[in-house]
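[1] any chance you could fold what I've pasted below:
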Amino acid sequence: MTTAVKTPDAADAALPAADEGFSKHVWLTAGVIVLGAIMSILDMTVVSVAQQKFIDVFHSNQAQVAWTVTGYTLALAAVIPLTGWAADRFGTKRLYLIAIAAFAVGSALCAAATTLPMLVAFRVLQGLGGGMLMPLGMTIMTKAAGPDKVGRIMAVLGIPMMVGPIAGPILGGWLIDAASWQWIFLINIPVGIAAFVYSLAVLEKDDPKPSESFDFVGMLLLSPGLATLLYGISSIPEKGTFFTPKVEIFTAIGAVLTIAFIPWALRKKNIHPLMDLRLFKNKEMTIAAVSMTLFMLAFMGASLLFPQYFQFVRHENSLHAGLMLAPQAVGSMLTMPIAGIISDKRGPGKVVLVGIVVTVAGLAMFSMLTDTTPYWYLLLALFIMGLGMGSTMMPIFSAALATLRDATIARGSTLTNIIQQVAASIGTAIFAVVLTNGLRAKGLGQGMTPTGTNPLHDMAHAYSSTMWIATILVALVFIPALFLPRTKIENPDAANIPMGH
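    Below you'll find the model as predicted:
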């Protein structure tokens, strides 16, 4: 079997052996993938600042408009497992174009929505397209550049993943203030058209494998299982506790379906399971998955807290709250390219360990919040945290994908994206509940009378207490990260890596 490096374009690019950079074709491909990733990730965060606007326009409450975010997330969870098989069956280019088109059409429909149920339904359509963009992007980039440069690939793909949560609130706040809420969706249409034309021109012609069978049983178990599980978990903040019938029933059904998928996927007769759990026979993949799960729990949970603190405790508007998060993006962009190069040359282990220490330091600074904490202190903490995140997240992704064969790259990127999405949803729910209960303990819940003489001080204390959990979770990543490779990951066609095929 040949490696992913030996595609025609990549092989030509490899001729000047002294050049360790990317070929022109790889850089053009990277532009396609980053554009698609920015569309998907920005749209997950840009809607967060429109929640109050939706409440006013549709005469709804916070729990109801929250489904404009949750519906998108559930669609992502449902479609990601199908992406690996569909990429093998129909080809990555064709599927990528379909995903962009679905996302752009969904965006246009969202802007035309006249009721909240319509908006939620169209957000689901957006999510079906957006959910395929990131795993497909990872697959396309890894095949184009080769597994030996996967660290630098992840650094490129990591830019929208880091910048999106910061740029989204800024862009959303500006569009709502300057124009109308419809423009947070309308802006996707010209970007989607540009991405479609760009992808059509740059991406290589598909070479699909139509002989591969589709795992119908796996689809009936995993896709509805993940969506139902995350629906139950996403309902926890609305109810304030796990112990309500809605949360318990949907979470239990989703968990049963998802767990039932595991023995089905591992059956010897199941040659092409919807999600290839046999990849966990690869030690690096397993360790990276554990590290990724803990990190995403904390990262997404913390991402929920920062803009809320600025808006509710410091009374910043949505635009200013988004701008306050810019140092985090700057820090991550500084370290991410360096971390990618070091990860490729010396292994991801050392880079991740340093990144965890730095991230913990930044988060620990936030665990001492008050309602009068100086802004320079807050911005410095975000910058430090960005430095750490840029050195942590993408090297973990690269560790997961670096030893995969050409034939399993699509399934590996699908698996890592599912892990990321599930962990992010669970983390968001956990931190929302912890914060809500912390506020209620201070008498700061909706309709409650504050118990203290300084409500803002008590509110800040609830945020700082919740940040301690994020700090501890990131610190725990240090344990599995100790076992990540600390030397260059060799992938001579991954011949000695057990994959279960």
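
[2] contacts, neighbours, all on C-alpha from now
    Will do.

[3] outside of stretch 50-68, which residues touch it?
    47, 115-116, 119-120, 123, 172-173, 176, 181, 238 (CA atoms under 8 Å, 6 or more residues apart in numbering).

[4] quick one: buried ones out of these?
    Buried subset of the contacts of stretch 50-68 (neighbour count, 16 or more other CA atoms under 10 Å): 47, 116, 119-120, 123, 172-173, 176, 181, 238.

[5] circling back: got JSON lines for the contacts of stretch 50-68, with distance to I38 and secondary structure too?
    Shown next, in JSON lines, are the contacts of stretch 50-68 (distance: CA to CA, whole Å; DSSP: H, G, I helix; E, B strand; the rest coil):
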{"residue": "V47", "distance to I38": "14", "secondary structure": "helix"}
{"residue": "T115", "distance to I38": "27", "secondary structure": "coil"}
{"residue": "L116", "distance to I38": "25", "secondary structure": "helix"}
{"residue": "L119", "distance to I38": "21", "secondary structure": "helix"}
{"residue": "V120", "distance to I38": "21", "secondary structure": "helix"}
{"residue": "R123", "distance to I38": "17", "secondary structure": "helix"}
{"residue": "G172", "distance to I38": "14", "secondary structure": "helix"}
{"residue": "G173", "distance to I38": "17", "secondary structure": "helix"}
{"residue": "I176", "distance to I38": "19", "secondary structure": "helix"}
{"residue": "W181", "distance to I38": "19", "secondary structure": "coil"}
{"residue": "E238", "distance to I38": "29", "secondary structure": "helix"}
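
[6] closest to S413 out of the buried ones among the contacts of stretch 50-68?
    Lowest distance from S413 to those (CA to CA) belongs to R123, with 23.8 Å.

[7] rewinding a little: identify, from the buried ones among the contacts of stretch 50-68, the entry nearest to G192.
    Scanning these for proximity to G192, where the rule is CA to CA, the winner is R123, at 15.5 Å.

[8] name the element the residue nearest to the closest one when sequence neighbours are not counted belongs to?
    What sits nearest to R123 in space, not counting adjacent residues and going by CA to CA, 6 or more residues apart in numbering, is Y72, at 5.3 Å. Per DSSP states H and E: Y72 is located in helix 67-90.

[9] how about this one, so we can line them up?
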Amino acid sequence: MSEEITAASTKGESRDAPAGQLSDRSLIGVALVLALGAFVALLDTTIVGVALHSFTGYFNASLADAQWASTAYLLAMSSVIPATGWAAQRFGATVCWTASLSVFLVGSILCGTAWSLGSLIAFRAVQGLGASMLFPLMRIIVVEVAGRERMGQMMSTMAVPLLVAPVIGPVIGGALVQEFSWRWAFLLNVPITLTVIVLSALRIPNSKGQAPGHLDIVGLLTMGGGLSAVIYGFSKPAEGTSVADASVVLPMVAGVLLLATHGVRAARARTAGVVDFSLFRDRSFSASTTISLLNNFGLYGVVVLVPLFFQQAGGKGPMGAGVIMVAQGVGTAVAVLLVGRVIDTKSNPRALVLIGLLLVAVGITTFALADSAVTNPLLLAALFAQGIGLALAASPVMVTLYHSLPVTSVPAATTANAVSQQLGGAIGTTVVALLLQHYVSSAEGVAAGFQSVFWWALAFVVITAVPALFLPAGRPQQS
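    The predicted structure follows:
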């Protein structure tokens, strides 16, 4: 039977192979397709960040108004993510993946042809709806096609777009906006996304879980609405709004109330809601999800603070800072080539994550001690070490999330983890932005202000090491 599956997959018929039984060659193909799909979505986000100032000039709008192009995208993502697990079981993860890419493609085309800021904001929301399920679906598909034994290597490949896109995004975005037009920030997605859709339909098998019944609409409204409200509330201080302003307080209160309502309702229900809180009884899942949330504090400092350091304290442009960050990307690439196979064979994810956090801490400490943003070999070496550390800290957590859970819980576990990551991203972004505003404005110089924030980022990395101690040190349980 295995010979037939292998033969079929090598002839381009991998869609007919049962989950977890694809050949190594077919798995590599699936991993590359998934990585490319995630990469284009993340690349779009980083490029749009560079293009925001172009929106203000073209549409004669304020930066606060233009910022809604990013906010609408983020809120649309947050509102739909909780439905991922249900959709994957109802229609199949690959079908949902292809559909999400198609919506993202349509949104990209519409954004590239927007005629006003209002239309751009609306079309960015369409883009966000398409991108919302991509990352959790990517992980569900990996578990389905790779099985427990080969999941580590594929998950490591999946970590590449998460770590590389923020590095090269500003470079590509700066070049496109400067040499052509802001519209290419969106039109660039079209040929790449179309290619991923075609390859996904041809190469990735689709399988459905147990019939989940009807979608819990009330649960989706309370969880999705609460998550969106909280994230919106956190996004305002990052834009310079006072934390006591009504535009911050009211969404936060409404969001907390909606999330609390969802929690109480879920506790009383006989069946799991859109987010299955019973999963947090599993030690490995809880530790992995906590790390995913905290990573957005410390590791955000690495991915975003460092380029800002070179731009604001060193006078580099987005392209110049992006070129310097290539050193971190090289470190990530080197680690990814090794970490996946180590996870699958040596299987001590706890040690890998702790080593990764240590390397990130060493890199951040180097920047915290730097009294200027002048590029030198020591800072480049720190970036290289951080790149290795980021891969070691992120990749194993994608595997330990499912360490002792049954296969039937994978969609629900991935959804819960994605919700946690969204919250962590919003909170982490706000906290780092507020710290940066405070210290840069109060310090004697910009470099000194960044030094203080780097020390905070180091503290967040140390805190992240606490749940990492509770990660498993053995092979995943077969279930």
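
[10] quick check: TM-score for this pair?
    Overlay of the two chains. TM-score (TM-score structural alignment, normalised by the length of the second structure): 0.92; 463 aligned residues with a CA RMSD of 1.9 Å.

[11] follow-up on the earlier one: biggest separation within the buried ones among the contacts of stretch 50-68 of the first structure, which pair?
    Most distant of these, by CA to CA, are I176 and E238, 25.3 Å apart.

[12] picking up where we left off before, and which of the contacts of stretch 50-68 of the first structure is nearest S107 of the first structure?
    Using CA to CA, the contacts of stretch 50-68 of the first structure come closest to S107 of the first structure at R123, 7.6 Å.

[13] distance of the closest one from Y463 of the first structure?
    Look at R123 of the first structure and Y463 of the first structure: by CA to CA, to the nearest Å, they are 30 Å apart.

[14] before we move on, what about T487 of the first structure?
    Counting by CA to CA, the gap from T487 of the first structure to Y463 of the first structure is 39 Å.

[15] elements contacting the strand or helix carrying A361 of the first structure?
    Per DSSP H and E, A361 of the first structure falls inside helix 348-366. Contacts defined by 3 or more CA pairs under 8 Å, 6 or more residues apart in numbering; DSSP states H and E place helix 348-366 of the first structure against helix 326-346, helix 375-390, helix 393-401, helix 455-476, helix 478-481.

[16] please repeat the previous calculation with a cut-off of 10 Å.
    helix 283-308, helix 326-346, helix 375-390, helix 393-401, helix 455-476, helix 478-481 (3 or more CA pairs under 10 Å, 6 or more residues apart in numbering; DSSP states H and E).

[17] show me what counts as buried in it.
    Buried residues in helix 348-366 of the first structure (16+ other CA under 10 Å): 348-353, 355-366.

[18] stretch 151-158 of the first structure too?
    151-158.

[19] mean distance, that stretch to its aligned residues in the second structure?
    After superposition onto the second structure, stretch 151-158 of the first structure sits on average 1.2 Å from its aligned residues (mean CA distance after the TM-score superposition for the first structure).

[20] same question for stretch 286-305 of the first structure.
    Mean for stretch 286-305 of the first structure is 1.9 Å (mean CA distance after the TM-score superposition for the first structure).

[21] report the distance from that stretch to the chain centre.
    With CA atoms, centre = their mean, to the nearest Å as the basis, stretch 286-305 of the first structure stands 10 Å off its chain's centre.

[22] check stretch 381-401 of the second structure too.
    14 Å.

[23] try stretch 99-111 of the second structure
    Using CA atoms, centre = their mean, the offset of stretch 99-111 of the second structure from its chain centre is 19 Å.

[24] that one vs the first structure, average distance?
    By mean CA distance after the TM-score superposition for the first structure, the fitted stretch 99-111 of the second structure averages 0.7 Å away from its aligned residues in the first structure.

[25] and if you look at stretch 73-80 of the second structure?
    Stretch 73-80 of the second structure sits 1.6 Å off on average (mean CA distance after the TM-score superposition for the first structure).

[26] which ones are touching L305 of the second structure?
    299, 311, 364, 432-433, 436, 450, 453-454, 457 (CA atoms under 10 Å, 6 or more residues apart in numbering).

[27] next one: it from V167 of the second structure, what distance?
    12 Å.

[28] what would the helices and strands packed on helix 348-366 of the first structure look like in JSON lines with distance to R411 of the first structure?
    Listed next are these as JSON lines, based on distance: least, CA to CA, whole Å:
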{"stretch": "helix 283-308", "distance to R411 of the first structure": "12"}
{"stretch": "helix 326-346", "distance to R411 of the first structure": "21"}
{"stretch": "helix 375-390", "distance to R411 of the first structure": "25"}
{"stretch": "helix 393-401", "distance to R411 of the first structure": "10"}
{"stretch": "helix 455-476", "distance to R411 of the first structure": "27"}
{"stretch": "helix 478-481", "distance to R411 of the first structure": "23"}
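
[29] coming back round to it: pick out the most distant pair among the contacts of stretch 50-68 of the first structure.
    Longest span within those, CA to CA: I176 and E238, 25.3 Å.

[30] and the residue nearest the centre of the second structure?
    L162 (5.8 Å; CA atoms, centre = their mean).

[31] so where in the first structure does the host helix or strand of it end up aligned?
    Assigned by DSSP H and E, L162 of the second structure belongs to helix 151-179. Structural correspondence for helix 151-179 of the second structure: residues 150-178 of the first structure, per TM-score structural alignment.

[32] out of the helices and strands packed on helix 348-366 of the first structure, indicate the one that is most buried.
    helix 393-401 (a mean of 29; mean count of other CA atoms under 10 Å).

[33] post-alignment, that one versus the second structure, mean distance?
    Looks like 1.3 Å for helix 393-401 of the first structure (mean CA distance after the TM-score superposition for the first structure).

[34] for that helix, name the packing helices and strands.
    Helix 393-401 of the first structure packs on helix 116-145, helix 150-178, helix 283-308, helix 326-346, helix 348-366, helix 409-441, going by 3+ CA pairs under 10 Å, 6+ apart.

[35] kindly reformat those as JSON lines containing distance to I98 of the first structure.
    Converted to JSON lines, these look like this (distance: least, CA to CA, whole Å):
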{"stretch": "helix 116-145", "distance to I98 of the first structure": "7"}
{"stretch": "helix 150-178", "distance to I98 of the first structure": "20"}
{"stretch": "helix 283-308", "distance to I98 of the first structure": "28"}
{"stretch": "helix 326-346", "distance to I98 of the first structure": "30"}
{"stretch": "helix 348-366", "distance to I98 of the first structure": "34"}
{"stretch": "helix 409-441", "distance to I98 of the first structure": "17"}
